Each structure stands twice: as C-alpha cells, then as structure tokens.
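Engineer: Provide a 3D model corresponding to the input given below.
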Amino acid sequence: MLSEEVKSMSVIAGARSDPAVLRRAIAAGFVGTVIEWYDFIIFGTVSVIAFSKVFYPEQTPFIALLLSLGTFAVGFVARPVGGIFFGYLGDRIGRRYTLIVTLTVMGIATLLIGLLPGYQSIGDAAPTLLIILRLLQGFSLGGEFGGVATLLIEHAPKDRRGAVGGWAQAGGFVGPLLGTGVILILRATLSDAELVSWGWRLPFLLSILLILVSAYIRTHVTESPEFERARAEKELSKQPIRSVLMEYPKEIFCVFGMHAGNAILFYTGLIFAVAYITRNVGLSQNKALWANAVFLLAAAIACILVARLSDRVGRKPIYLTGTILGMGMAFPLFWLLDTGSLPIVLIASAIMGTIEGGFLYGIQPSYFGELFPTKFRYLGMSLGYQAATVLVGATAPIIGLLLIESAGGSTWGFSLYLIAILVLAAVSVLIAGETMHRDIGRVDKERNESVPASIGAEGAPI
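Structural biologist: This next block holds a predicted model:
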C-alpha cells in the first residue's frame, strides 16, 4: 500500500513538473472556454439585436424584447442540470473525457441555431425549437466551469493555482469578445434589414471552425494527475452527489454566494447594459457593442493579472475587495451610462469589467476548487456555481428591465438589488476564509484536523 502511494505521488510530481503537460492543459482549458462562452454569449447579444424580430414579430416591441431576454434566460435553467450531470460524470470517469462531451453538445446546438428557420417560415415551431436548442446550450455550459477549473488547478503546482486557473477564466471573456467583434463587423458591413434577415446566423455558423480546433486540443490533453492519484488510491466516491451534499453543504453555499456577486455584475455589465444603453439612454447598438468589447477586454486583462496576484496575497482579500468595489459602483454605474457620452460609457464599462473579471471571476477556479476534495471537486463547484448562475445571473437582465420600467425609468431599485447580492457574496467570502495554502489532495484530512487559526498558518483562515 505504501509503495502504491509513493508511486502515485511520484506520478503527480512528474506530471506537474512537466511544463509541456501544463501548457497543454492550459490551452485545452482556455481555448475550450473561449468557444463555449462565444457560443453562449452571442445568443444573448443577438437576442437583443435580432431575435425579437425574427422569432417574436407578432408582439409589441417591449414584449418581444422581454421574450427574447426570457429565451436567453431559459438556457440558465438547464445549467444546474448540466452541472450535476457532468459533475457526476467528471468525478467518476475523469475531467478530460467529460469536457470533450460538453464541447460536442455545445457545438451541435449552436450550429443548429444558426440553421433554424424564423417565425415567418414555420410559425410557433421556430421559438419552440429555439428554446430547446438554448436548453442544450445551457446543459453543456453547466459542465464547463467545474470541469475546466478542476482540470487546470489539479495540473498546476501549489504556488501557481491562481495564475493557472485564471487562464481558464480569461477564456470566458475572450470568447464573448470574439463574438462581439464578429457582431460589430456584421453591423458595419450589413444593413439592419440584412442583419435581421440572415446576418444574425453567421456568428453561430462560424463557431463550427473554432469548435474543431478546440476539440483537437482537448483530445490531446492528459487527465488530471490528482484525479489519477485519487482513482489509483480508490478515493473516488461511488455516490458523489449524496456525499458532497451531506459533507460539504457550507462550501456549496459559499460558492453559491460568492458566484452570485460575480454573476450579477457580469450579466448586468454584458447583457443588460446593451438593452439599457439602447432603450433608455438612446445610444446606438453599435456603441453599446463597443461598450461590451471594452468591458470584456478590461475583464480579460484584469483576470490574468489579479489571478497571479492571488498566489501571493491570497484569495480572500481579493474577492472581498471585489465585492466592496462592486457595491461602490451600483449607483455610479447608471449615472455614468445616463450621460450618453460614449467616452464616459466606455470608462464605466472598463471599471465594471476590471472589478468583475479581476477581483471576482479570475480567482474562482483556485478559490472554489480549494474548498473541495478531489473525489467530488468537479461536482461541488458546479452545484454552487450553476445554482447562482440560474437564480441570479439569468434573472439579472429581466429583473433590471422590470424594476426600471416599474420605477418610470429610475435605476435606484436595481442598484439596491445589486448591493444586496454583493453583500451576500461578501458574507460568503468571510465564511469560506482563506484557502491558498491548502493541499488539494488532502482537503478532507485538513478539514478534520485541528489547525491553529493564526494568520499565515497553513490551511488556516486569514
């Protein structure tokens, strides 16, 4: 038994010390996340620009917009189901194979959306099929974060988990940035009529090329060495869903609360802002898309830089700072957008992107992953993350639209809602404590050991 343990530990050390193995894992996580988020987010952008006219032409403009945003939100309903399904699969058969499946499902659903006839061609079947395909997108994306985050931090050296995990999160911004760039090119080269008629399909159809590249990379990455160790030492749980719910409910709640704060900022800044800038402020859709691009670019850069910083100062102080900064922007964000000045709107977008991407989203793989043991790390992260996404992220654009509409155009109600969610995130950070010193292969043991709660003590809250 001892020789087997020594052998498994040597395999892990060898895998983690091989730069080529780590680079392939980072590439698989980054590129795959780019594609998954490109496919998912272009739906949200196109839903505001074209879907109200293509799939809901019989409704009033306001109801059509509400239905389009509702269709976008439907994808979130399937995300917890996908998180549970793929989380279970990933903790039983491995992270690598599971991530290949998630990518395949997303690719097929996105391609079919690009080929889907509109309401004028097949009537009510058009929005019905659109909802079904959107559910498949959500089901697929439900398994993406937990899988990629787990794969990367389990490949990474202990002192680089934040930096390595940050690359996966950066892909979550580069993908939408790529999609926004495609939309901007289409708007610059096509008329509004052409865009609504057939141009909206192109971003979905183009994704097939990106998916083929990502599939090639993912099939050539090795399985997580930490998962291989756990499987060799027979640590894997036969009932991971029941086990994680019974043994780690506090950690699932912490992931839920922390990600709720991130989700409210992300979907407010990226999806709701497009509708608000065009509908309430009066800026063109092109300018709103430029604001999106700035948000995403700032978020991607901050994500990589701050994730690296978390390996030096810890996860807790960075995440807590992000929630406080987000609260501080809840009212000023709309004051800046209401100026109608494009430079000021772009500055507001850059600030929000930096807060959300750098201080919250970028360190989630390392922070969340360090809360759970290997035997159900994929599932544990996915449960809390996807629950927050569907309950907070998915509903943010609709809640914002309804609160502002009911207040006669005033944004104070939605600002207070943003603050309330961020308070929940801050409390969750305080409960989770610091995790950067943990040995992710011994989370169960360290959790049950009595560790002095002194600042800087390994495994102790900071």
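Engineer: make it CA atoms for all contacts and neighbour counts henceforth
Structural biologist: Will do.
Engineer: Strands along the chain, start to end?
Structural biologist: Taking DSSP state E, the chain contains no strands at all.
Engineer: contacting residues for the nearest residue to L130 once chain neighbours are set aside?
Structural biologist: Closest residue to L130 apart from its sequence neighbours, by C-alpha to C-alpha, 6 or more residues apart in numbering: I113 at 6.7 Å. Shown in contact with I113 (C-alpha atoms under 8 Å, 6 or more residues apart in numbering): 130, 133, 201, 204.
Engineer: Closest one of those residues to M352?
Structural biologist: Comparing the contacts of I113 against M352 with C-alpha to C-alpha places F204 closest, at 27.2 Å.
Engineer: One more sequence to fold, the one below, so I can look at both together:
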Amino acid sequence: MKQTLSKFESESVRTHPRRAAIAAAVGNVLEGYDIGIYGYSAVILAKLFFSDNGTGALILTFAVFASGYVTKPLGAVLFGHIGDRYGRRLALVTSVLLIGICTALIGVLPTQASIGISAPILLTILRLLQGIAAGGESSGSAIFMVESAPPAHRGLYGSWQQVSTAGGLLLSSGAIGVLSAVFTQEEIFVWAWRIPFLLAIFTTLGALWLRLGVEETPTFEALEKSDAVVHNPLMVSIKKFWREIVVTIGVATIGSIGYFIFLMYMPSYLIAVIHVDPNTARWSNVTAIVAFAALTPIFGGLSDRVGRKPLLLGSCIGFVLLSFPAMYLITQGSTALIYIGQLIPAALLAIYSGAVMTAFVELFRTEVRYTAMAVGYNISTSVFGGLAPLAATLLISATGSNLAPALLAIFTALIAGVFVWFMRETVRRPLQ
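Structural biologist: I've put the predicted structure just below:
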C-alpha cells in the first residue's frame, strides 16, 4: 500500500536515514550499558556500598538503582522541552553527555569502607542524575530514528531503539565477563570493579562524535520552517494529548517489567536466589539478549506490514500465558531449562519491542512529540521498570516463592493488553 506523507515528511527527506539511526542508536547503547553495568554489578556493589552482605544489601542496592527512575519523568520534561523547542539533536547530545559523565563518576567513588554512609549517598546522587539524563534518551532516540526513517519503514527503524539498548546490555555483560576472567575476586572487590564504569568514557565520546555529525530530523526542520514550534510543549501535551499520554503509560508497563525482570535482573536472580553458577547465569542471559536483539528488527519490519497493534496484543497474551512456565523452567537449576526459560520471554519481548517505540512516536504530533512521549514513557518505566528488580526481590522474600516475579509480568501484561486493545492503529498514518 502506498504510504501517505504528511506536510512535515514531504517537506524534506533525509539523505542518510541509516546514519541518523546509527547516531541515535549509539547513544542509546550507552543508556543500556549504564543500566546493565549497574544491574550486573549489583552483588559486588551490595558488598562495597552496604555493610550487610545478604539479601538486605541486595535490596538496598536495587533501591538505589530504582532511585534513578524517580527522576526520569523530570528528565522527560527537561529534555522534552529542549527537543520540542530547540531540536531533537541538541537534546540527545546533552542527555548522552550527562549519562556518560555520571557512569564514569560511579567508577571513581570511594566505598563504604573508606567514607562510611557518604558512599551510598553519593552513589544515589549519581543515580538520580543519570535518571534525569535517561529521561530524555530513550524517547528522544526513538523519535530521531522514526522521524528520519523512510515513511514505509518506520517500524523497522524504530525497532533499533530497543536493539541498541540490548546492545548496551550485551556490552556491559561482556565487560563483566572479561572482568571475571582476567581478575581475581579479591582484585575485583578492591579496585577492578571500577573499570567497566570508567569504560563509559569511550562510549560517550563515540556517541557525541556521531550525534554532532548528523543533521536535525527533517520533520523538526519542517516544523521550524512552518513557524509552528510550541513554546510550552508540556502544557500543550497535558491539555491536548493527555489521552495519548495515558495510553503510552499503560502500554509501556509490560515492556518495563518484562525487560527489567527477564533481561536485566535475571543474572542477579539466578546467582543470589537460585544459586546458579555465575558463568551459567551470565551466558544464559547473554543468549537471551542476543535472541531478543536478533528478533526485534524482524518484528519491527513485520509491524510495517501488519500493524503495530497485532504484535503488541500478541506479546501481552504471550506473557499472561507463558510467564509462569518460563519462571518454572528457570528455577529448576538445569542449565538447558535455564536457557529455554529465558528464551521464551526474550522472544515475547522482541515481538513487543518491534512495534512499541514506533507506535508511541506515531501517537503524537511533531510539535509536542518529544515531551508528550517522554513523559508518558518515563512515568511507566519509573513506576514499573526501575522498581522491577526491587519489587521482585521483595516479592520473593514476602511469599517465599522463587516463582513470584512471574506475577509482576502477568499483572502488567493484563494492564498493557487493555490499553493496546483500545489504542488506535498508527501504521501507514502520516506523521502529523
């Protein structure tokens, strides 16, 4: 079917959409790396920054991790304003710089043994700042990709936002793997744990180089030429697009829980709760992330053909039906079953992620897209994503059941499914 172009899309067609997508993706890799390196280092950080070496320390470590998500909505407002007023490119350059600086600074923090209670306080402050920066990164990079994409392939291009985040998780997992292979446990706890955090300096420089080297999206350029830039995008978003923001919050719930439970939290869960060998925990997780990254663009391309809603709804149904079986397989301790148990939710997440970011971009008008999408998406990830590892750990402790995290996935899949059912289909609609 021939794609209809909006006045913003037809005004200017980007010569190098792949270059724009790469520039957006590399910065998003850094956010994924930041998330992963903290999550995969949780057991180490618990011992270094909190005196309790048991479950209590792990809960506190994930609480600090969750604190970064408290400030994501604030970052959504801040960077959304920059993106809608002054351009997507400026917002993305600023956000990736702040994420990189905070991640590197964690790598030079003194531990609790050195400065006492000040150590976890400083760690929390850096996580709060990371949250502000991340509040503009995920939504902004997806918008940059989709607005720069050929109209008939927006789903395919938008899916790379999720792939690049997975790439960051793989990069962080690889860094932790190399760390474990090269250094002894004593060396890791004394000083080598800092290395993966400091490596963010190089990722940041690469992302800055790429983002500074691309032009603004043609959609935003056309908006500026039309003198249609909104001076208060937050107020306009709340007044005119509150329904779409609520839909974004609802649909994003299962993505947040599924991603953080099954891809980010799982290594710590396998090691600390199931007492699986760390190598098995790490490599089974790497396999799941690779499968997710490989499948997501396939489903992104499929969403350009069949629509966004069928994929989103199918993923929600899959999580309702298969979350408990997947967790059961994971808890059996068998290496083969652990791999299978992680591949099931990875495939369901790929179906969801192939369509979701493009669907969110397409819900909103160009003049408020950055702010409105970022606010909705980050409210959901703050409540359901950042708290997921902490909630899973507390739920296991309260129920005594290692299967308890599946309840979170089922609950949020039901919520998301209702919102998907009532949301409008956006495929082949021109960007307004």
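Engineer: quick revisit: what lines up with the residue nearest to L130 of structure 1 in structure 2?
Structural biologist: Correspondence of I113 of structure 1 to structure 2, assessed by TM-score structural alignment: I106.
Engineer: coming back round to it: distance of the residue nearest to L130 of structure 1 relative to G142 of structure 1?
Structural biologist: 18 Å (C-alpha to C-alpha, to the nearest Å).
Engineer: cool, I355 of structure 1 as well?
Structural biologist: Note on I355 of structure 1: its distance to G142 of structure 1, by C-alpha to C-alpha, is 24 Å.
Engineer: Need the single longest helix in structure 2, by residues.
Structural biologist: Secondary structure assigned by DSSP state H gives helix 118-148 as the longest helix of structure 2.
Engineer: That one maps to which residues in structure 1?
Structural biologist: Going by TM-score structural alignment: helix 118-148 of structure 2 matches residues 125-155.
Engineer: Figure out the length between the terminal residues of the matching stretch.
Structural biologist: Counting by C-alpha to C-alpha, you get 45 Å between the two ends of stretch 125-155 of structure 1.
Engineer: List the buried residues of that stretch.
Structural biologist: For stretch 125-155 of structure 1, the buried set under the neighbour-count rule, 16 or more other C-alpha atoms under 10 Å, comprises 126-127, 129-155.
Engineer: Just tell me the aligned range of stretch 22-40 of structure 2 in structure 1.
Structural biologist: Stretch 22-40 of structure 2 lines up with residues 27-45 of structure 1 when matched by TM-score structural alignment.
Engineer: how much does the matching stretch stray from structure 2?
Structural biologist: Compared with structure 2 after fitting, stretch 27-45 of structure 1 has a mean deviation of 1.3 Å; criterion: mean C-alpha distance after the TM-score superposition for structure 1.
Engineer: do stretch 167-175 of structure 1 as well
Structural biologist: In the superposition with structure 2, the average deviation recorded for stretch 167-175 of structure 1 is 1.0 Å (mean C-alpha distance after the TM-score superposition for structure 1).
Engineer: start and end residues in structure 2 for that stretch, please.
Structural biologist: Alignment note (TM-score structural alignment): stretch 167-175 of structure 1 is matched to residues 160-168 of structure 2.
Engineer: Provide the contact partners of the matching stretch at residue level.
Structural biologist: Residues outside stretch 160-168 of structure 2 that contact it (C-alpha under 8 Å, 6+ apart): 21, 24-26, 28-34, 36, 138, 141-142, 145, 289-290, 292-294, 296-297, 353-354, 357.
Engineer: of those, buried ones?
Structural biologist: The neighbour count (16+ other C-alpha under 10 Å) marks 21, 24-26, 28-34, 36, 138, 141-142, 145, 289-290, 292-293, 296-297, 353-354, 357 as buried among those.
Engineer: residues near the closest residue to S52 of structure 1 other than its chain neighbours, how many?
Structural biologist: Excluding its sequence neighbours, the residue lying closest to S52 of structure 1 (C-alpha to C-alpha, 6+ apart) is A64, at 4.9 Å. Neighbourhood size, A64 of structure 1 [other C-alpha atoms under 10 Å]: 21.
Engineer: what about A64 of structure 1, distance to C254 of structure 1?
Structural biologist: Distance from A64 of structure 1 to C254 of structure 1, counting by C-alpha to C-alpha: 36 Å.
Engineer: can you check E5 of structure 1 too?
Structural biologist: According to C-alpha to C-alpha, E5 of structure 1 and C254 of structure 1 sit 32 Å apart.
Engineer: Looking at the two, which one has more neighbours?
Structural biologist: Set side by side, E5 of structure 1 and C254 show more neighbours around C254, with 26 against 13, by other C-alpha under 10 Å.
Engineer: give the contact list for that one.
Structural biologist: 384, 428-429, 431-432.
Engineer: measure it to Q364 of structure 1 for me?
Structural biologist: To Q364 of structure 1, C254 of structure 1 is 12 Å away according to C-alpha to C-alpha.
Engineer: Could you do K287 of structure 1 as well?
Structural biologist: For K287 of structure 1, the distance to Q364 of structure 1 equals 31 Å [C-alpha to C-alpha].
Engineer: Between those two, which has more neighbouring residues?
Structural biologist: Comparing K287 of structure 1 with Q364 by other C-alpha under 10 Å, the one with more neighbours is Q364, at 27 against 17.
Engineer: K239 of structure 2 maps to what in structure 1?
Structural biologist: Under the alignment (TM-score structural alignment), K239 of structure 2 pairs with M246 in structure 1.
Engineer: Same check on T381 of structure 2?
Structural biologist: Using TM-score structural alignment, the partner of T381 of structure 2 in structure 1 is T389.
Engineer: give me every residue that touches the nearest residue to that match once chain neighbours are set aside.
Structural biologist: Spatial nearest neighbour of T389 of structure 1, excluding adjacent residues (C-alpha to C-alpha, 6+ apart): A263 at 6.1 Å. A263 of structure 1 is in contact with 388-389, 392-393, counting by C-alpha under 8 Å, 6+ apart.
Engineer: for the closest residue to G165 of structure 1 other than its chain neighbours, what are its contacts?
Structural biologist: Nearest-residue entry for G165 of structure 1: P365, 5.2 Å, with adjacent residues in sequence omitted and distances by C-alpha to C-alpha, 6+ apart. Residues near P365 of structure 1 by C-alpha under 8 Å, 6+ apart: 146, 149-150, 153, 162, 165-166, 169.
Engineer: Just to confirm, what residue in structure 2 is aligned with P365 of structure 1?
Structural biologist: Using TM-score structural alignment, P365 of structure 1 sits opposite M357 in structure 2.
Engineer: Run through the helices of the stretch 51-200 of structure 2 in chain order.
Structural biologist: Applying DSSP state H, counting those that start in this stretch to the stretch 51-200 of structure 2 gives helices spanning 55-70, 72-85, 88-106, 112-115, 118-148, 154-182, 185-187, 194-198, 200-212.
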